[in-house]
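**Student:** no sequence on this one, just coordinates:
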């Protein structure tokens, strides 16, 4: 069996040594080089032709983001970013995902050696996923100037598409539920930036560790016409808002009188994940029923597939991202295999079809649960 060839790029000799050891302990992968900075890495990559690169976010001489941008333009290669659990680390990591990195691993600021050893399974799992991932830049269609509440002069922010027409009479009963994992940060953005300000509420579970979802929500909020924030336990779920499950917490929806509320709680991982799509989608089936719309985006594994079938059985209308536009097709494939999906669509078409579906039902009479 051919081994996955990995190059490690990190300015820390300790981290290079630990990552090399973790990789070489696996029967299906091999560390073929470890570089202390992007200049050394450039020659090493040229000589070893790796299948996957692990890349430190912050390094001297040339930072990981600059190097990643050059790499994805000149020699596209699957990259797993190694990030520090800091606010700056989170912001830079999100930029790396925009540039085409497949995924990231968050290393602790202190106790790095023990921390990386504990993350060994996650690191090697993400290298395996990256080796099979479809590399792509998820470009947002550009049609006219950005029109939301992004900061002027935000050079990293792509312009949004022309304003989508209002949905008209809005039902506050409708809620959109999105599940995503590997590749999902950009895929979710592609859907949300196209939604009009009077969109129904959107609840999103994206597999992401603690410390990153707050920055991710803020980034989306700067780009979208709807408001986007990390969900808080007990808050009312409102139209025109999107709620991101906080890293390390499960999110679900509950009913409180005439209102929907977000429930954010710690617990045990479900399908190895916390937050888990299964938890969110099960609550959608139980609480929202026929007023739910489900979207399964790119991601590894099967988290949420069974619960999405429960949503369909309860009357929801469900979409899945197609294989060609996924970074990893696992979660959509499993949802389709469970008979949970009504329409399988390229990523760029999902928001439009969602809006069409909402328009077709927005005037219908809907009873409160």
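**Tutor:** Cool, got the structure. Bear in mind the structure is a predicted one, so any value in this text is a computation, not a measurement. Residues are numbered from 1 along each chain as shown.

**Student:** every contact and neighbour count from this point should use C-alpha atoms.
**Tutor:** Will do.

**Student:** for this structure, what spans make up the strands?
**Tutor:** Shown for the chain, the strands assigned by DSSP state E span residues 4-9, 29-35, 52-56, 79-84, 103-107, 175-180, 201-206, 227-230, 241-244, 250-256, 259-265, 292-296, 317-321, 343-345.

**Student:** between those, which gets nearest to residue 21?
**Tutor:** Using Cα to Cα as the measure, strand 29-35 is the one of those that comes nearest residue 21, at 8.2 Å.

**Student:** that older thread, compare the strands of the chain and give me the one nearest residue 92.
**Tutor:** strand 79-84 (8.3 Å).

**Student:** how much distance is there from the closest one to the middle of the chain?
**Tutor:** Here strand 79-84 is found 15 Å from its chain centre; the criterion is Cα atoms, centre = their mean, to the nearest Å.

**Student:** buried ones in stretch 197-208, by neighbour count?
**Tutor:** Buried residues in stretch 197-208, counted by 16 or more other Cα atoms under 10 Å: 197-208.

**Student:** let's bring in a second one:
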């Protein structure tokens, strides 16, 4: 019985198709069933052999990738990894694709694509494997997990332990901390667009490549009553504002007297991520304690689970997204397993629960 992940590559560049195909077949658990030049060819091939994962370019002749993605998600949702240029126009289209249901992004430069993809082979393989686990019940659980590389904990960026008792009593201002990964762009949009401008300050880690976080924040800002922006070092966490950790850097909550601020720092990957949810959540446990609300939503792996447990143990109210609405139940599941979660809710009930907890 063939239990390999079946992948279809859709890209108008013959070089990209060849390099991604050669990269993926290095993994014995992956099979490339087709590599085609545009979505029309893809739809013909899919009539006879449906892939588990599609690696999709955005800008293509005859039909662009975004149109194809929307058609796919409306007719037969299938995990899609976007293979997109970092150019501004491509980044905007990629953000639209994530909003439409794509589960991961591989960024590629305009020039030197062949060398870039060859150098990033492990990242390409991991993106496909992660995507294949999305909606695992629909995929029949056929995917074999890759052996994870060694990973660092939040200790690599911030020490554990609560903040000083004197500092904790200087303010009763609430803050909300949210962590999410695969499927999180849609989940965050669903939550943040339902919160009013009077909501407590919010800090967010969404696993996302550099440059995409700024565009993601801009998109949410255009949709929300809240002010949403990519965080900068020293930004204040104030009611009505959402700060999203910039891709490629860690974000920590800090205190300046009675005011909350954020610190944006470099550092090693934590749980194979930068920014890391665990780093943010630990800092919230340390400097906000019981004044914080912690939320962990859809995502692959376990980043954030231990940090949420630290928030819980420091007196914070904690929430996890229910499996029924998660694209991937990995992060919430691990947090629940650790006893880090007070309340498990489907996505549409999280905004109301946060507002009620703030009133309480």
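**Tutor:** Yep, it's here. Computed from a predicted structure; not experimentally measured.

**Student:** I'd like to know which of the buried residues of stretch 197-208 of structure 1 is nearest to residue 283 of structure 1.
**Tutor:** Among the buried residues of stretch 197-208 of structure 1, and counting by Cα to Cα, the member closest to residue 283 of structure 1 is residue 203, at 11.2 Å.

**Student:** please tell me how far that closest one sits from residue 308 of structure 1.
**Tutor:** 14 Å (Cα to Cα, to the nearest Å).

**Student:** please apply the same query to residue 319 of structure 1.
**Tutor:** 10 Å.

**Student:** quick one: the longest helix anywhere in structure 1 to chain centroid distance?
**Tutor:** If you go by DSSP state H, structure 1 has its longest helix at helix 347-361. In terms of Cα atoms, centre = their mean, the centre of helix 347-361 of structure 1 is set 20 Å apart from its chain centre.

**Student:** just the angle for it relative to strand 175-180, thanks.
**Tutor:** Put simply, helix 347-361 of structure 1 runs at 160 degrees to strand 175-180, going by axes from the mean of the first three to the mean of the last three Cα atoms, to 10 degrees.

**Student:** what angle sits between helix 347-361 of structure 1 and strand 317-321?
**Tutor:** 170 degrees.

**Student:** columns distance to residue 106 of structure 1 on top of the buried residues of stretch 197-208 of structure 1, output as TSV?
**Tutor:** Shown next, in TSV, are the buried residues of stretch 197-208 of structure 1 (distance: Cα to Cα, whole Å):
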residue	distance to residue 106 of structure 1
197	33
198	35
199	33
200	33
201	30
202	27
203	24
204	21
205	18
206	15
207	13
208	10
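
**Student:** circling back to that earlier point, between residue 319 and residue 308 of structure 1, tell me which one has more neighbours.
**Tutor:** More crowded of residue 319 of structure 1 and residue 308, by other Cα atoms under 10 Å: residue 308, with 35 against 25.

**Student:** just checking, the more buried one touches residue 280?
**Tutor:** No. Using Cα atoms under 8 Å, residue 308 of structure 1 makes no contact with residue 280, being 9.5 Å away.

**Student:** residues in contact with residue 209 of structure 1?
**Tutor:** 106, 247-248 (Cα atoms under 8 Å, 6 or more residues apart in numbering).

**Student:** can you do 6 Å?
**Tutor:** 247-248 (Cα atoms under 6 Å, 6 or more residues apart in numbering).

**Student:** just residue 79 of structure 2 next, same as before
**Tutor:** Taking Cα under 6 Å, 6+ apart as the criterion, residue 79 of structure 2 is in contact with 53, 131.

**Student:** which residues touch stretch 50-68 of structure 2?
**Tutor:** 6-12, 79-84, 97, 132.

**Student:** and that stretch, how far apart are its ends?
**Tutor:** Length of stretch 50-68 of structure 2, first residue to last, Cα to Cα: 15 Å.

**Student:** distance between it and the chain's centre?
**Tutor:** When distances are taken as Cα atoms, centre = their mean, stretch 50-68 of structure 2 is centred 21 Å away from the chain's centroid.

**Student:** what residues of that stretch count as buried?
**Tutor:** Using 16+ other Cα under 10 Å as the test for burial, stretch 50-68 of structure 2 gives 50-60, 64-66, 68.

**Student:** just give me the neighbour total for residue 235 of structure 1.
**Tutor:** 13.

**Student:** correct me, but it touches residue 260?
**Tutor:** No. The pair residue 235 of structure 1 / residue 260 is not scored as a contact, 8.6 Å apart, by Cα atoms under 6 Å.

**Student:** what lines up against residue 83 of structure 2 once you look at structure 1?
**Tutor:** Aligning on TM-score structural alignment places residue 83 of structure 2 opposite residue 82 in structure 1.

**Student:** gap between that match and residue 12 of structure 1?
**Tutor:** 12 Å.

**Student:** could you do residue 327 of structure 1 as well?
**Tutor:** 30 Å.

**Student:** who has more neighbours, these two?
**Tutor:** Neighbours per residue, other Cα under 10 Å: of residue 327 of structure 1 and residue 12, the larger number sits with residue 327, 27 against 14.

**Student:** for that one, what are its contacts?
**Tutor:** Residues in contact with residue 327 of structure 1 (Cα under 6 Å, 6+ apart) are 133-134, 183.

**Student:** ok, and the most crowded of these?
**Tutor:** Going by other Cα under 10 Å, residue 183 tops the contacts of residue 327 of structure 1 with 29 neighbours.

**Student:** chain neighbours aside, what residue packs nearest to that residue?
**Tutor:** residue 327 (5.4 Å; Cα to Cα, 6 or more residues apart in numbering).

**Student:** aligned counterpart of that neighbour in structure 2, please.
**Tutor:** That one, residue 327 of structure 1, aligns with residue 327 by TM-score structural alignment.

**Student:** for its match, give its distance to residue 121 of structure 2.
**Tutor:** On the measure of Cα to Cα, residue 327 of structure 2 and residue 121 of structure 2 end up 25 Å apart.

**Student:** go on, residue 296 of structure 2?
**Tutor:** 29 Å.

**Student:** more neighbours: which of those two?
**Tutor:** residue 296 (30 against 17).

**Student:** isn't the more buried one right next to residue 181, touching?
**Tutor:** No. Using Cα under 6 Å, residue 296 of structure 2 is not in contact with residue 181; the gap is 9.3 Å.

**Student:** just to revisit the earlier point, the longest helix of structure 1 versus strand 292-296: what angle between them?
**Tutor:** 170 degrees.

**Student:** what's next to helix 347-361 of structure 1, contact-wise?
**Tutor:** Helix 347-361 of structure 1 has contacts (Cα under 6 Å, 6+ apart) with 191, 321, 325.
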